Each structure stands twice: as C-alpha cells, then as structure tokens.
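In: predicted model and sequence below, questions to follow.
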Amino acid sequence: MELRHLRHFIALAEEGHFGRAAERVYVVQQALSSSVRRLEEEVGVPLVERSTRRVRLTPAGREFLSGARATLALADQTLERTRRAARGEVGRLTVGFVSGLAFGGLPDIVRVFKERFPEVGVELRELSAQEQEEALRSEQISVGLLLLPVRDPGLDSAPLWREPLVAALPASHPLAARPRLKIQDLKDEDFVFFPRHQRATYFDQVMQWCAEAGFTPQVVQEALEVPTLLSLVSAGVGIFLPISFFQGLGMNGVAYRPLEDAPLVDIVAVWPREQRDALLDAFLQVAAEVLGPPGREVQPASRLTDAAR
C-alpha cells in the first residue's frame, strides 16, 4: 500500500468528485481513478460508490478514511522527525564527563543546549577518563568530556577549553593574604596530592613544573578524590594544586590563588571515529559558543599538552 494511494483516496473522499480531487493532488483524473481502484483491490472491499454526479464513501470507506488520515499524519510526523534528527534537532545524547567539569563549563553548555534543542534528551554520566573511553567503545555514551591525553586510537577529539592550575591553601595560611603567587613561593610547603598510579600524567606534569622551579614537593598525604584533598587543605594538612574549575566546589576554609605561568590543562570532547553526526555537531557548536569568551583559550588538538586525568 503506497502513501500516494492514500492521499488520492483522501482527496476523493473530501472533494466527492474525481475531477476536483485529481486537480487537488496534481494528477490526471484517469490516474486518480486508477489509484483508488488499486487501493480497493488491495483492501479487498469497495471503498467508494461511484455515480455520474458524485462519489460517496461506503461504510468500509468511511472507516478506511479515518485510518488513512492517521497513517498519513504519522508518516508526515516520522518524516519531519527524521529530517530534524539529520539536523541534530531531535534524539538523545548521553554525555560522559570527568569529575570537576560539573563546576566549570559543563552546566552552561548543557543549559544552552537544552534551551536550543528542547526535543533532544540529554543524559549526563560522571565517569573517569578510562571509563569514558570504554563507554564510547561500547556505545554507552555518545560523547565524552575529559582531559588530554586520549590514548585510544579509535577515538577522535576536538578541543573545548583550557584551565590553569591554581594553588589551594588553608584560608588562614600566610600566603593566602597575597593576591597572586609564584610556584617558588610553595617550595617549603607540605603538599597533599593524588597517588601517582591514579593520575600519572597530572602527577608528572606538576612534579616537572616544580622541579623546573628548583624543588620537589613534599607530599605528606594522598587521597583519591578532589573533595577529599580539599578537605585536607581546609584542615591545614597541606596545599594542593587543582585545576581552576574546582574552585566551584566552594569548600569552607580553602583559599584559591592564581599561580604565575601555571600549566594549562586541556579539556576535549571525544567520540568514536566514524560516528560523528549532526547531533554531536550541534553539541560541539553550542560548547564552542558557550566557551568562547576571552580567557578560554582553545588550541588545535595537535598543540594541546598532556594533562591530568
């Protein structure tokens, strides 16, 4: 059963005349008559009563008319949603993100995206970088937001924004009275930090930066999560060097100070190669617009430095 046959039948039912119905659907009268007859043959019962003056529907035809209208309406809706999906306007997007992005950048991206594409369902999943790469390979998430490097060669990435490291100190620490610090100012301080095996790239980058400043940080306490490390800072155990967006945690008793020449950490969007579509393009476009103000420097992926995971 072809949709054009349904359209011809509906036009005939509403016009009650073969000639007017044919004009309405832009076919010759003979073609419309043949189309309705083929439809009757396929259904197996007469749908119209033909006379020299007008056309009337049979009881079966009246019932068929209701279903034909509903079928065409559904087909039109399906076509429109298909076209909108091709433009990235409908569908579902599952976004993975590393801890911390909920305090910097991600909320604004999601808010603007949902305002612009209200018919796209957005699901957020907080995952480590390794978990995101695994979820992308198994198609459990559509796109991941994480920190360089991306090690899986089957994934493509696009740079989103860059964030510097900052110094997190106890609010009562003498250095907290300064508006800005140098890394050399911290050479005699105790540090709290991640275990190297958990975030080796981040650990090595910070250690190299400190070594270039002439000292090796004295790590007196390790913890796995940023909130725990900031709690240790608040308790006066040591200082920590988080990415600047962690200031959004608002931890009591912790003062954040910018550091001169601090390393920049690069956040990228990642997706499976060969699976970039209009919906992902729409998300990346919104991200680029939201993260566009000065201070959010974006560099080509090939120039981005390795950063923490």
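Out: Arrived safely, thanks for sending.
In: only C-alpha atoms for contact and neighbour calcs from this point on.
Out: OK.
In: do you have the helices of this protein handy? List them.
Out: Per DSSP state H, the chain carries helices over the ranges 3-15, 18-24, 29-43, 59-86, 106-116, 129-137, 200-212, 226-234, 278-290.
In: who does the third one touch, helix- and strand-wise?
Out: Contacts of helix 29-43 with other secondary structure elements, assessed using 3 or more Cα pairs under 8 Å, 6 or more residues apart in numbering; DSSP states H and E, are made with helix 3-15, helix 18-24.
In: structure two is appended below for comparative analysis:
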Amino acid sequence: MALTFRQLRYFLVLSEELHFGRAAQRLHISQPPLSASLRQLEAELDVRLLERNSKRVSLTPAGEAFQHQARRILSQLKESQTLVQRIAVSASGLVRVGFTPTMLFRGVPELTRALKARYPGIEIQLIERNSAEQVEAVAQEKLDLGFIHSMPLPEEIDSMGLSGESFICCLPTNHPLAVRSFISIKELANEEVVLFGRSLAPHYYDRIISLFHHEDVEPDICHEAAHWLTVLALVANEMGVSLVPTSLAKAGFSNVRFVPLVDSPRRHQSHCIWRGDTPHQSRDLLLECLREQLQNDVAESL
C-alpha cells in the first residue's frame, strides 16, 4: 500500500504534539484511527517512527528524519495547491485584436495598457486590418475582437458602439484655406481629393462622399490610399486635400493643417465587434475594460 498525504499529515501532527490525545483533538478525529494510521505508515516504511510507553511518546532517529521529510513534502503540496488555484482564477491567454489605423488615436493603446496592468497574464496581439477584413476574420474566429468603422454586420457578430466623432478637413500647411478657422465643403469644389478606396470600407466611404453630395459638390478623387495614415502622408506632400476623422489630428503629422467644417453635422461612429456565441474569458475582460473606459469618457464630458 502506497503512502498517502493523510498518513503524512497525521504523522506530522503527532510528531509535533508527541501525545495521541492532543494530536487526535487537533486533527478532529478519535485516537483509534490515528493509531491505525501510524501502524500502517510504520509497516509501509518498515521502521519504527515513535517510541511510546505509558508515560511518554518520543521520536526515534528514523522518526526525526521522516518528520523533516514529511514537513517538506506537505509544504510542497501546499505550494502546488496555491499555484494551481492562482492559475485557475487568474486571467491568462492571447486576445487577437483587429484595428483600423484611426483607432490608434481613439483609445486602443490606452485600453490595451489598462488591461495589461490589471491582468498581466493576458497577452494582446494587435493586427491591423480594414473594417471588412476584420468582420470576416471575427466571423471565422481568426480575430477575437475588432475595432471597425460603422458598417452592416452579419447576425453572428455582436457589437458595441463607440463614441462618435465628426469629420475635419485636412490640407497642406501652405494651402490658401489652411489659415481659415472653418471651411465650407463648397470651398473644396475645385480641389483634388485624397481618399481611401471604396472597396476597403464601402459604408464608411459612402458616408464621406455623402458629405460632399449634401453640399452639391462632386469630389475630384485624384488619389486613393489603403489607410488613413497614407492619406495624411499624401496631403502632407501636397497631393490634395481630404476629409478625415477628427481623431487623426492627434497623428502628429507635419506639413498638414486640420480645419473644422462649418457644414458637417454628421458624426462617424466606430464599433467594437466580437462573436458572442464563442466563449473567451480574456476577450470578455477586455470588453469589460472597454465599457469602463466608455463610461469614464461619458462622465468626463458631463
């Protein structure tokens, strides 16, 4: 019969008390099971661990050596229990997060830092994709979470609306309109426009074009880019003007000026998306942090 942790625990308490009655009381058992456990342990080890008579109980040399070993084994067991329990309750794992470039200026870096500070065991992998690619990747479970521009979503994808932002005109710093405090879209009627291709985010693209059409302006799109940051780079190199989300003013580009529009009441909304039918603890913790961030933003705006 193999040794058991119960035998070790019973022996360790008995070796500390050196009294069967007190040891049994400490273990919340009667004396007969304690005596039987000691006999089984000695038989298994084939040594005497205790010397006992009517007056006293004492450890044999073998008992003293085994006391140290039993204490070490039980200590390691306790440490192992603590470790696995901590692992079981602590958050860990990988969260694959898709993002569009503008989300770098709309709170995604702050969100990931907040999550890492709260749950160091969680690893976040940021993957740049346009909105359509993110929707497809989340649907196929290749991304756990996505930050996209507003667009129609399939039924299997859940979403959370983020705070909206207005559009702003982006011009080269030496453009005649760059000195203005506000610009009307009508004043862009004869300007060359830089924009991303419609195939990358049709709904988002159409929203921007509708701003021109609302003012009876047909934009002259002379250059198309794959990302907003490329749009800014083209404008900085005097390749045209553009309408961009206000958050891009935080991008730190030189040679560009951002001027508010007087006739653009529309606000663009981004969304966080995920598959609600797919359980993912770490992803849900990130969503919890995001909800707190949004609530704080609302509170600060009041």
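Out: Cool, the structure landed. Nothing here was measured: the structure is a model prediction, and the numbers come from that model.
In: TM-score, when you put one on top of the other?
Out: Here the superposed chains carry a TM-score of 0.78, computed using TM-score structural alignment, normalised by the length of the second structure; 291 aligned residues with a Cα RMSD of 3.5 Å.
In: wait, which of the helices of the first structure is closest to residue 147 of the first structure?
Out: Checking those against residue 147 of the first structure by Cα to Cα gives helix 129-137 as the closest, at 7.4 Å.
In: what does the closest one rub up against?
Out: For helix 129-137 of the first structure, the external contacting residues (Cα atoms under 8 Å, 6 or more residues apart in numbering) are 96-98, 141-144, 146-147, 152, 271-272, 309.
In: number of nearby residues for whatever residue of the second structure lines up with residue 124 of the first structure?
Out: Under the alignment (TM-score structural alignment), residue 124 of the first structure pairs with residue 126 in the second structure. Counted with other Cα atoms under 10 Å, residues neighbouring residue 126 of the second structure total 17.
In: find the nearest non-adjacent residue to residue 126 of the second structure, please.
Out: Excluding the flanking residues, the one nearest residue 126 of the second structure by Cα to Cα, 6 or more residues apart in numbering is residue 97, at 5.0 Å.
In: can you report how many residues lie near the equivalent of residue 241 of the first structure over in the second structure?
Out: Here residue 241 of the first structure is matched to residue 243 in the second structure, going by TM-score structural alignment. Per other Cα under 10 Å, the neighbour tally for residue 243 of the second structure reads 24.
In: got it, and residue 242 of the first structure?
Out: Using other Cα under 10 Å, residue 242 of the first structure is surrounded by 21 other residues.
In: isn't residue 40 of the first structure up against residue 57?
Out: No. In this structure residue 40 of the first structure lies outside contact range of residue 57 using Cα atoms under 8 Å: 11.8 Å.
In: relative to residue 297 of the first structure, which of the helices of the first structure is closest?
Out: Minimum separation from residue 297 of the first structure across the helices of the first structure (Cα to Cα) falls at helix 278-290, 10.9 Å.
In: which neighbouring elements make contact with that closest one?
Out: Checking 3+ Cα pairs under 8 Å, 6+ apart, helix 278-290 of the first structure ends up next to helix 59-86, strand 91-97, helix 106-116.
In: return the most buried member of these.
Out: Counting by mean count of other Cα atoms under 10 Å, strand 91-97 has the highest mean neighbour count of those, with a mean of 19.
In: average offset between that strand and the second structure?
Out: Compared with the second structure after fitting, strand 91-97 of the first structure deviates on average by 3.1 Å (mean Cα distance after the TM-score superposition for the first structure).
In: ok, back up a step: for the residue nearest to residue 126 of the second structure, which residues are in contact?
Out: Taking Cα under 8 Å, 6+ apart, we find residue 97 of the second structure in contact with 124-127, 143-147.
In: re the thing from before, rebuild the helices and strands packed on helix 278-290 of the first structure as CSV, extending it with distance to residue 210 of the first structure.
Out: Shown next, in CSV, are these (distance: least, Cα to Cα, whole Å):
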stretch, distance to residue 210 of the first structure
helix 59-86, 49
strand 91-97, 28
helix 106-116, 30
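In: looking at those, which is closest to residue 211 of the first structure?
Out: Nearest of those to residue 211 of the first structure, taken as Cα to Cα: strand 91-97 at 30.9 Å.
In: now do the closest one against helix 129-137, angle only.
Out: 160 degrees (axes from the mean of the first three to the mean of the last three Cα atoms, to 10 degrees).
In: what about strand 91-97 of the first structure, distance to the chain center?
Out: 5 Å (Cα atoms, centre = their mean, to the nearest Å).
In: first-to-last residue distance for stretch 100-120 of the second structure?
Out: 25 Å (Cα to Cα, to the nearest Å).
In: what does stretch 170-183 of the second structure contact?
Out: Applying Cα under 8 Å, 6+ apart, the set of residues contacting stretch 170-183 of the second structure from outside is 169, 232, 235-238, 240-244, 255-262.
In: select only the buried ones of the contacts of helix 129-137 of the first structure in PyMOL?
Out: Buried residues among the contacts of helix 129-137 of the first structure (16 or more other Cα atoms under 10 Å), as a PyMOL selection:
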select buried, resi 96+97+98+141+142+143+144+146+147+271+272+309
